[in-house]
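Visitor: Fold the following for me, if possible:
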Amino acid sequence: MSRSRRSIHRRVLLAAAISATCALGPAGAAMAAAPAQVQTHQTSYTVDSAQLGQGLYQSAYSARNNVLWVTSSVGYPPVTQTQLLKVDPETLKVKAAYTPPLKDEATGAREAIYGVAVDDVHNTVWTTNTLDNSVAVYSQRTGEHLASLPGVKHPRDVVVDQKRNLVWTAGLEDGSVVAFDSRTYQEKKRVTVAGATPAGVAVDGRTGIVYAADLTNGQLIEISPASDKPRLIPAGKGTIDVALSADGRTAYAVNQGSGSVAVIDLQAGVVQKEIATGAGALAAATDPCTGNVFVANRESGTTTVVDPRKGIVLADLATGANTDHVVVAHGTAYVVDKAAVGAQAMDSVHRIRTTG
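Guide: Presented below is the predicted three-dimensional model:
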């Protein structure tokens, strides 16, 4: 590793450590039993919105470049309209748009992208090419398509473990959880759970433990770096996504079937409380500095802010029809919807900031 790359690597890991440290106090505290009735404490937030384009799916924030990367794909196979958007997080304007490679000249079909994650150590963007059963790698600097890696059946999400140079995804159709080397792009690990349909994935950057949300069986699949034998943790009804507390001791499982987020003690492997968020709960992200969890609810068109320690809803915010995904960076949440508003059927990105 060159001196400049080592320097960048240290800066990225230090930034991640500082971000995680600010939430270690209350986020790691023991949680009380579930309240009989969920209380709502409306906190003041501002929501800024901007129409970006058609077919938005997910977003990921790059601290290294101060950029929000957003994926878009329109329609069903053959998908001819798909882009990786480089968005300014302050103005919410598109700075650049990159088009995935062509697959079929006759139909114009392209390698459609859906899930997205950022690797700031190697300055790359990873996407899931869900319909093509693959993941892809792009340069953050130029937007150049660097590689496509096949062999993951219907991947939804992708996450990066920068400390261990690993990128994790999951095959919804074959129950596999797969890791690739973020430097060589070679497959490093594959664990398959028979009968599982893993969707959302999350990784604990401190330990390297990976969690995948099993939609069919309502559980989390836990995979340790030191073992190929997964641990299965009950989570709820229709578990589709998962986020982690900053200290890695607690998981927040998004249960689509019940429109809720389950707060799970990972050491004990039990649900401590379940908090109603909204119909069609689909995705979650944790704010490491407050410990709060943002949950995107597709059917209700809202993003719910939850205090998981107290088991209360802090706010329920309108974020467009078919709210699809949420990511949190520096205390700000970015939410994408699939509202298809106006004559051009545009989808939007919403920026949520607290004002009190």
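
Visitor: Going by C-alpha atoms from here, please, whenever you check contacts or count neighbours.
Guide: OK.

Visitor: Tell me where the longest helix sits in the chain.
Guide: Scanning the chain for the helix with the most residues, using DSSP state H, yields helix 3-21.

Visitor: Sort out which residues of that helix are buried, please.
Guide: By 16 or more other CA atoms under 10 Å, the buried positions in helix 3-21 come out as 8-9, 12-13, 16, 19-20.

Visitor: And for stretch 323-338?
Guide: In stretch 323-338, counting by 16+ other CA under 10 Å, buried: 323-329, 331, 333-338.

Visitor: What about these, which are in strands?
Guide: Among the buried residues of stretch 323-338, the members falling in strands (DSSP state E) are 323-329, 333-337.

Visitor: quick one: contacts for residue 94?
Guide: Residue 94 makes contacts with 52, 85-88, as judged by CA atoms under 8 Å, 6 or more residues apart in numbering.

Visitor: Oops, could you answer that again for residue 306 instead?
Guide: So residue 306 contacts 292-295, 312-315 (CA under 8 Å, 6+ apart).

Visitor: Skipping its backbone neighbours, what lies nearest it in space?
Guide: Nearest non-adjacent residue to residue 306, counting by CA to CA, 6 or more residues apart in numbering: residue 313, 4.5 Å away.

Visitor: Next, the second sequence, to be compared with the first:
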Amino acid sequence: MKTFQYFKDKFRSKGKRSAPELTEERKSEEYSGLDRTTKSLSSESFPRSIPKAHNLRVFSFSELRRATRDFDPLLAIGRSSFEDVYKGTIKPADAKGEPLVVAIKKLHKDSIFSFHIHLGTKEWLAEVQFLGVVEHPNLIKLIGHCAVNGKREIPRLLVYEFMQNKSLDYHLFQSAFPPLPWKTRLQIIPGAAQGLAYLHEGLAVIYRDFKPSNVLLDDKFNPKLSGFGLATEGPMAGDTHVSTDLKSHIWGFGVVLYEILSGRRSIDRELPQAKELLLHWVKRSPAGSKKFISIMDPGLGNQYSIGAAREIARLADAGLLTSPEGRPKMSEVVERLKQIIQVSEEGSADKMESHPEASESEIKAGEPETNSNTAEIMTPDP
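Guide: Now for the predicted structure:
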């Protein structure tokens, strides 16, 4: 698997390094450990079309320890097998103005010791290398990093912008949160699609981990993609396999669209077997059928556009086609979503109750239906 190589001479611009703060850090020898370890991961260079880097701040361990009240468990906002995430407060880069609320990821020590075989640490480094040079409104922003014990240690702490509303996963699947309004879902879907389109077609980067827990939401519910540890560099422009390779990862977007419509996880072992696998279940109620509203999130009530929901389901079906060649490009998905949302806003009265053919009694009486799209939907991602 190819990974991202940020610290390469190829990405100097007219003799200048793309991240001057990191250059200064090398002068203090605190960051040279990462430079050596990233070279060991791959001989490939960073993606060819990456734009000019933004600067990363270099924090001391004591700064981030103070920012998190010595990593107070009460400030913990996330945990995985190889990292903990804390809410913290840091000073602005110019030391002026109000403190900045951030999210601070801390890598577990055991991940450091088993670096060459621990997948989590490799994913961590890939994310550092990627977010260190890429900036987009729908991608999470990496603010800075911190190594702990000098030149031999890779950065064990990363500092990100803080996302006030956690992740899409929380709002779709956890009862502690009220159901997401339809309008908010229509805001999140195209924003996430724009982030994917930028990755796929702006950078030829394959984002392999698109799921609700990696769609973070700011204070206004604008989505930003996170979790780039599995992202890889796609084929070069002109490669005969470029379209197929990138389209193979649009499948995950189709799954998430159905999760947003239904308010259900792609796999839920607590449900009856017939409903356990989301894609199998929704195939019984295709977008053009009277039974379609049976898949909609009950938490929405009747406060959504049934016409827009059907079109989003059809778009999901297109992304889930068995053959990658038949799936749309993400830029095409973005444009189609814009059209769907515009029609939905213009016809705001197009609610479920305005469709007599979609009554509950007819849903229960109807037989499973299929159409040309859903008949081809596959269950596993190829």
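
Visitor: How alike are these chains, TM-score-wise?
Guide: Once superposed, the chains reach a TM-score of 0.24 (TM-score structural alignment, normalised by the length of the first structure), with 150 aligned residues with a CA RMSD of 7.1 Å.

Visitor: quick revisit: please look at the residue nearest to residue 306 of the first structure and residue 294 and confirm they touch.
Guide: No: using CA atoms under 8 Å, residue 313 of the first structure makes no contact with residue 294, being 10.0 Å away.

Visitor: List the residues that are in contact with both of these two.
Guide: In contact with both residue 313 of the first structure and residue 294: 304-306, using CA under 8 Å, 6+ apart.

Visitor: helix or strand right after the one helix or strand residue 130 of the second structure maps to?
Guide: For residue 130 of the second structure, the host element (DSSP states H and E) is helix 119-131. Of the helices and strands lying after helix 119-131 of the second structure in sequence (DSSP H and E), the nearest is strand 142-146.

Visitor: Next, the angle from whichever helix or strand comes after that next one to helix 119-131.
Guide: Note on strand 142-146 of the second structure: by DSSP H and E, the next helix or strand toward the C-terminus is strand 157-161. Orientation note: strand 157-161 of the second structure sits at an angle of 50 degrees relative to helix 119-131 (axes from the mean of the first three to the mean of the last three CA atoms, to 10 degrees).

Visitor: Can you spell out which helices and strands pack onto strand 157-161 of the second structure?
Guide: Strand 157-161 of the second structure is packed against strand 100-107, strand 142-146, with contacts defined by 3 or more CA pairs under 8 Å, 6 or more residues apart in numbering; DSSP states H and E.

Visitor: can I get those strands in a markdown table with mean neighbour count and distance to residue 161 of the second structure?
Guide: Formatted as a markdown table, these follow (neighbours: other CA atoms under 10 Å; distance: least, CA to CA, whole Å):
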| stretch | mean neighbour count | distance to residue 161 of the second structure |
| --- | --- | --- |
| strand 100-107 | 22 | 5 |
| strand 142-146 | 24 | 7 |
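
Visitor: Take those strands and write them to JSON lines, including distance to residue 172 of the second structure.
Guide: Shown next, in JSON lines, are those (distance: least, CA to CA, whole Å):
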{"stretch": "strand 100-107", "distance to residue 172 of the second structure": "22"}
{"stretch": "strand 142-146", "distance to residue 172 of the second structure": "26"}
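
Visitor: do you know which of the ones you listed lies nearest residue 206 of the second structure?
Guide: Comparison of these against residue 206 of the second structure by CA to CA identifies strand 142-146 as nearest, at 19.1 Å.

Visitor: Which residue ranges of the stretch 201-350 of the first structure form helices?
Guide: With helices called from DSSP state H, counting those that start in this stretch, the stretch 201-350 of the first structure shows none.

Visitor: Can you classify residue 170 of the second structure by secondary structure?
Guide: helix (DSSP: H, G, I helix; E, B strand; the rest coil).
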